[in-house]
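# Provided below for reference: sequence and predicted model.
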Amino acid sequence: MSDSGRKGGALWRDAEFLKFWTGEGISQIGAQVTTLALPLTAVLTLDASSSEVGLVNAASYAPFLLVTLLVGVWVDRVRRRPLMIMANAGRALLVTAVPLLAVLDLLRIEYVYVAALLIGALTVVFDVAYQSYLPTLIGKEHLVEGNSKLQGTSSLAQIGGPGLAGLLIGWVTAPYALLINGASYLVSVVTLLAVRRTEPEPVAPERRTGLWRSVGDGVRIIWDSAHLRACALQSGLYNLCWMSLQTVFVLYAARQLDLSPGTIGLLLGTGAVGSLGGSLVAKGLKRALGLGPAILGALLLCCVAPAIIPFAPANGGLVSLALFVAAFALIGAGGTMANIHIISLRQSITPDELLGRMNAGYRFVSWGTLPLGALLGGWLGDVIGLRPTLFVTAAAFLSAVLVVLASPVWRLKDFPAQITARPETAGVPS
């Protein structure tokens, strides 16, 4: 970590971080195309029902519930950059298979389910590995700066990705838009291969433990820390509501408001302008308010804003579109500010040898609710209607704020001391 470009903590001058950042950012743009193109492939090409769209979204996120803890053990055993490269190469192959099957007139809803499931599994590998790799790449003293840049890139991807996806879907149809995603993953592989900073070997365990005990460590690490526990629980509740909202909104906009795929994509994309703004002011917000109040304020913003969506006129007019943009912008701004500080908090207080299992345990709790939210949103949309489901979901978002208010997180002025590993969590599996 002694590179001359690292002096002063200026990551803009850190060539190795910039390569990593570029690769991660390009794959984020591609992932945004898939987020819209896969469900719209089901809706527009295969005439899927609300429940079938819910199953597509559920399959995308089911691996966060099914394999995340195993991936966390794996990530703690090996170097993390090769895992990211492998994951993006695999995602490139899977998404490009969709247009190939469409050309051959073989595309079926069952393949969309399988593709979503496998892409989701590789996304688990990439995400757990990259969040565990970042502290070894830039040092823990630069985490807020590094996470701010990464969240800013994610926000830009959310701005351009859905809009690009919507325009591409309108131009070449949904399956072929996925070719852009496949290309983006391959470019990301090249940039990650170009990183030259040596990644340290995984920390050798004091004693080796069995696989399933190590899997259990991923959840135990979260549960034993009041700060990590509260962050994970609020994230799980928030993501449950967000996936329900996203599943139903795409159907609501396409079928009841008769909006085009391009308009839906641009709505989601322009709403993410707020995310970019949030990434730019997050560091200053922490400095002005302190860590805990900054997290709480950001959560209030992103958990109240969803109520704007069902209250907007159900006619697809200019007023509705303006309110949708405002809602998604506020959700993006609050969510991004909260994520920057929560991710930095997690990385700061967790020893390096536990980062893989901590990130996996966190993703298991927080992202494991995404498939449940997709199924719940799709089911409620069929049972009570799309707009009533948006009202129910908007009210449920507030549960995430209550979890943080009931915890010590919102009272933090700065990052607390690093947690101490239990003896049984110090090793890796045999």
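That came through fine.
# alpha carbons only for contacts and neighbour counts from here, please
Fine.
# and residue 204, that one's in a helix?
No: per DSSP: H, G, I helix; E, B strand; the rest coil, residue 204 lies outside any helix segment and is coil.
# so what's it up against?
Listed by C-alpha atoms under 8 Å, 6 or more residues apart in numbering, the contact set of residue 204 reads residue 427.
# so it versus residue 151, what's the distance?
Per C-alpha to C-alpha, to the nearest Å, residue 204 is found 31 Å from residue 151.
# tell me the secondary structure for residue 105?
Per three-state DSSP, the secondary structure class of residue 105 is coil.
# now for it, how many residues are close by?
By the criterion of other C-alpha atoms under 10 Å, residue 105 has 9 neighbours.
# would you mark the buried spots in the helix or strand hosting residue 70?
Here residue 70 sits within helix 68-77, counting by DSSP states H and E. The neighbour-count check on helix 68-77 (16 or more other C-alpha atoms under 10 Å) flags 68, 69, 70, 71, 72, 73, 74, 75, 76, 77 as buried.
# contacts for it?
Residues contacting helix 68-77 (C-alpha under 8 Å, 6+ apart): 124-125, 128-129, 132, 202, 211, 214-216, 218-219, 353-361, 363-364, 428-429.
# now do that helix: distance to the chain's middle.
With C-alpha atoms, centre = their mean, to the nearest Å as the basis, helix 68-77 stands 18 Å off its chain's centre.
# just send the buried residues of helix 68-77 back as CSV, with distance to residue 139 too.
Conversion of these to CSV gives the following (distance: C-alpha to C-alpha, whole Å):
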residue, distance to residue 139
68, 25
69, 25
70, 26
71, 23
72, 20
73, 22
74, 22
75, 18
76, 17
77, 20
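# excluding chain neighbours, what is closest to residue 393?
Among residues not flanking residue 393 along the chain, residue 241 sits closest, at 5.7 Å (C-alpha to C-alpha, 6 or more residues apart in numbering).
# for that neighbour, helix, strand, or coil?
Recorded secondary structure, residue 241: helix (three-state DSSP).
# correct me if wrong: it contacts residue 397.
Yes: at 5.9 Å, residue 241 and residue 397 qualify as touching, with contact defined as C-alpha atoms under 8 Å.
# between those two, who's got more neighbours?
Neighbours were counted for residue 241 and for residue 397 using other C-alpha under 10 Å; residue 241 has more, 30 against 26.
# could you check how far that one is from residue 284?
When residue 241 is compared with residue 284 (using C-alpha to C-alpha), they lie 28 Å apart.
# presented hereafter is structure B, for comparison with structure A:
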Amino acid sequence: MSSLWHHRDFRQLWAAETVSQVGTQITLLALPVLAVGVLAATPLEMGVLTALETLAFLVIGLPAGAWVDRWRRKRVLVAADLVRAVALGTLPLAYAFDVLTLAQLFVVAAVTGTATVFFDVAYQSYLPTLVARDQIVDGNGKLEASRAVAQVAGPGITGVLLRVLGAPLLLLADALSFLLSAWFIGRIRHVDVVPDRAARRPLRVEIAEGLSFVVRHPLLRRMVACTGLANLAGSATSALLVLFALRELGLSETTVGLVFSAGAVGGVVGAVVASRVARSFGEGRTIPASALLFAAAGAAVPAADLVAPVPLLVGGWFVSSFAVIVYNVTQVSFRQRLCPPPLLGRMNASVRFLVFGTMPIGGLLGGVLATWLGVVPALWIAVAGQFVAALPVLLSPLVRMRELPDELDATLPAPVPQVGPPAAG
């Protein structure tokens, strides 16, 4: 297996993802701080904001995969970056003219969420066409390492800069990061090959093929169930986390940023050791183990209301970040190896529809529960949901498996539908 350090096209994709992730981490903290600190958002409004950020996965997640399989993926990636740059750039502009409202925040969240759907589907479908089959795990590990490093550096820098510059101006940095990401992707030389238009079937038929591939595979559907339920509970927590830290715990923006950065070091560790953990512990067993570890670590968030908030939040965030990265590297690499190339876009879109489609529901649910019961009880309910989410993989053959299948084989209960001739890109 040759090193990806010498793979020019992969380096461009890696650079694009790295710079975009740094900007995204800034927004993940700056946007809710803007909503809570500048626009005085309520728990329910924070739930709506979180829901709108991911609503597109539920609304257009499935057709997006079929469209991406018909288009040049490089163009999709560049277009999605440009849309996100323009949308985020309107926020500091509106603030400068004193016309910024929660309604505009909601619209920007929905627009950037829609662009993210297309970017993520195309991005995960693009990697297997750029690198060799035996380089996919290594590629995912490097990309997740960038994400983890951004999760360490981004919040800490953001927490400090929020005091100096303020949330609106920081959002301009994320807009610029998407422009830089688009430039790096534009430098990729790999030429996409689009399937012949004459070979296309009705959109609903192609969508059904991708969805069928996911739900018919006995291992893949369990992973999807676990991830979808975990995202449901996790979104309830995410909707309330900044509000909980600032209002309930009385932490400053700087402290919140540093807590997130310190805890995110676990993600860096996870990215570095993920492939080694999967090899030594077993790919199959790694998935339920990391899901259970993530659920247990989530209890640190509401427990921070009882004692030692900063150490608990840092420790819980560290373990959660580690577990999520190890889980993601293992299961994403598995499904990329498993899927026929012509079906990659629709498979990834189907997975994202099922696992991210729960997130707007979770965000709204978190806001409603916090309004009804209070923020801390809502966070404890979300922790219980994380343990429920781990059950599909804990009560499965994965706990006894070391190796996961490399391609479609006898683990499928029935043949998958024919998908036509393979196409690169």
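Yep, it's here. Note that this is a predicted model, so its numbers are computed, not measured.
# can you give me the TM-score here?
After superposition, the two chains reach a TM-score of 0.94 (TM-score structural alignment, normalised by the length of the second structure), with 417 aligned residues with a C-alpha RMSD of 1.8 Å.
# whereabouts in the first structure does stretch 55-72 of the second structure align?
With TM-score structural alignment applied, stretch 55-72 of the second structure matches the range 62-79 in the first structure.
# tell me how many other residues crowd residue 374 of the second structure.
So residue 374 of the second structure, with other C-alpha under 10 Å, has 14 neighbours.
# what lines up with it in the first structure?
Alignment note (TM-score structural alignment): residue 374 of the second structure maps to residue 385 of the first structure.
# next one: residue 329 of the second structure
Under the alignment (TM-score structural alignment), residue 329 of the second structure pairs with residue 340 in the first structure.
# so its match touches residue 281, yeah?
No: Residue 340 of the first structure is beyond contact range of residue 281, at 10.5 Å (criterion: C-alpha under 8 Å).
# out of these two, which sits in the more crowded spot?
Taking neighbours as other C-alpha under 10 Å, residue 340 of the first structure and residue 281 compare with residue 340 leading, 25 against 13.
# for the more buried one, give its distance to residue 398 of the first structure.
Noted for residue 340 of the first structure: a distance of 20 Å to residue 398 of the first structure, by C-alpha to C-alpha.
# and the match of residue 374 of the second structure, how close does it get to residue 391 of the first structure?
Applying C-alpha to C-alpha to residue 385 of the first structure and residue 391 of the first structure gives a distance of 10 Å.
# could you do residue 201 of the first structure as well?
Distance of residue 201 of the first structure to residue 391 of the first structure, given as C-alpha to C-alpha: 50 Å.
# neighbour count winner among the two?
The neighbour comparison of residue 201 of the first structure against residue 391 (other C-alpha under 10 Å) goes to residue 391, with 17 against 11.
# my read: the more buried one touches residue 308, true?
No: the criterion here is C-alpha under 8 Å, and residue 391 of the first structure misses it with residue 308 at 9.3 Å.
# residue range for stretch 152-169 of the second structure in the first structure?
Counting by TM-score structural alignment, stretch 152-169 of the second structure pairs with residues 159-176 of the first structure.
# please identify the buried residues of that stretch?
Under 16+ other C-alpha under 10 Å, the buried positions of stretch 159-176 of the first structure are 159-169, 173-176.
# how many neighbours does the residue nearest to residue 86 of the second structure when sequence neighbours are not counted have?
The spatially closest residue to residue 86 of the second structure, leaving aside those adjacent along the chain, is residue 175, at 6.8 Å (C-alpha to C-alpha, 6+ apart). When neighbours are counted by other C-alpha under 10 Å, residue 175 of the second structure registers 25.
# what do you get for residue 318 of the first structure?
Using other C-alpha under 10 Å, residue 318 of the first structure has 10 other residues around it.
# could you measure it against residue 165 of the first structure, distance?
Distance of residue 318 of the first structure to residue 165 of the first structure, computed by C-alpha to C-alpha: 22 Å.
# and if you look at residue 69 of the first structure?
Relative to residue 165 of the first structure, and taking C-alpha to C-alpha, residue 69 of the first structure is found at 32 Å.
# which helix in the first structure has the most residues?
helix 318-349 (DSSP state H).
# residues contacting residue 236 of the first structure?
Residues near residue 236 of the first structure by C-alpha under 8 Å, 6+ apart: 365, 366, 367, 368, 369, 370.
# residue in the second structure matching residue 195 of the first structure?
Match for residue 195 of the first structure (TM-score structural alignment): residue 188.
# tell me which helix or strand its match sits in.
Assigned by DSSP H and E, residue 188 of the second structure belongs to neither a helix nor a strand.
# can you give me the buried ones in stretch 106-123 of the first structure?
Buried residues in stretch 106-123 of the first structure (16+ other C-alpha under 10 Å): 107, 109, 112-113, 115-123.
# go on, stretch 275-289 of the first structure?
Result for stretch 275-289 of the first structure [16+ other C-alpha under 10 Å]: buried residues 275, 276, 277, 278, 279, 280, 282, 283, 285, 286.
# counterpart of the last one over in the second structure?
The reference is to residue 286 of the first structure. Aligned partner of residue 286 of the first structure by TM-score structural alignment: residue 278.
# can you say which helix or strand has its match in it?
Assigned by DSSP H and E, residue 278 of the second structure falls in helix 253-281.
# quick one: which of the buried residues of stretch 159-176 of the first structure is nearest to residue 232 of the first structure?
residue 159 (26.1 Å; C-alpha to C-alpha).
# just give the nearest non-adjacent residue to that closest one, would you?
Excluding its sequence neighbours, the residue lying closest to residue 159 of the first structure (C-alpha to C-alpha, 6+ apart) is residue 269, at 3.8 Å.
# near the aligned residue in the second structure for the one you found, how many other residues are there?
By TM-score structural alignment, residue 269 of the first structure lines up with residue 261 in the second structure. Neighbours of residue 261 of the second structure under the rule other C-alpha under 10 Å: 27.
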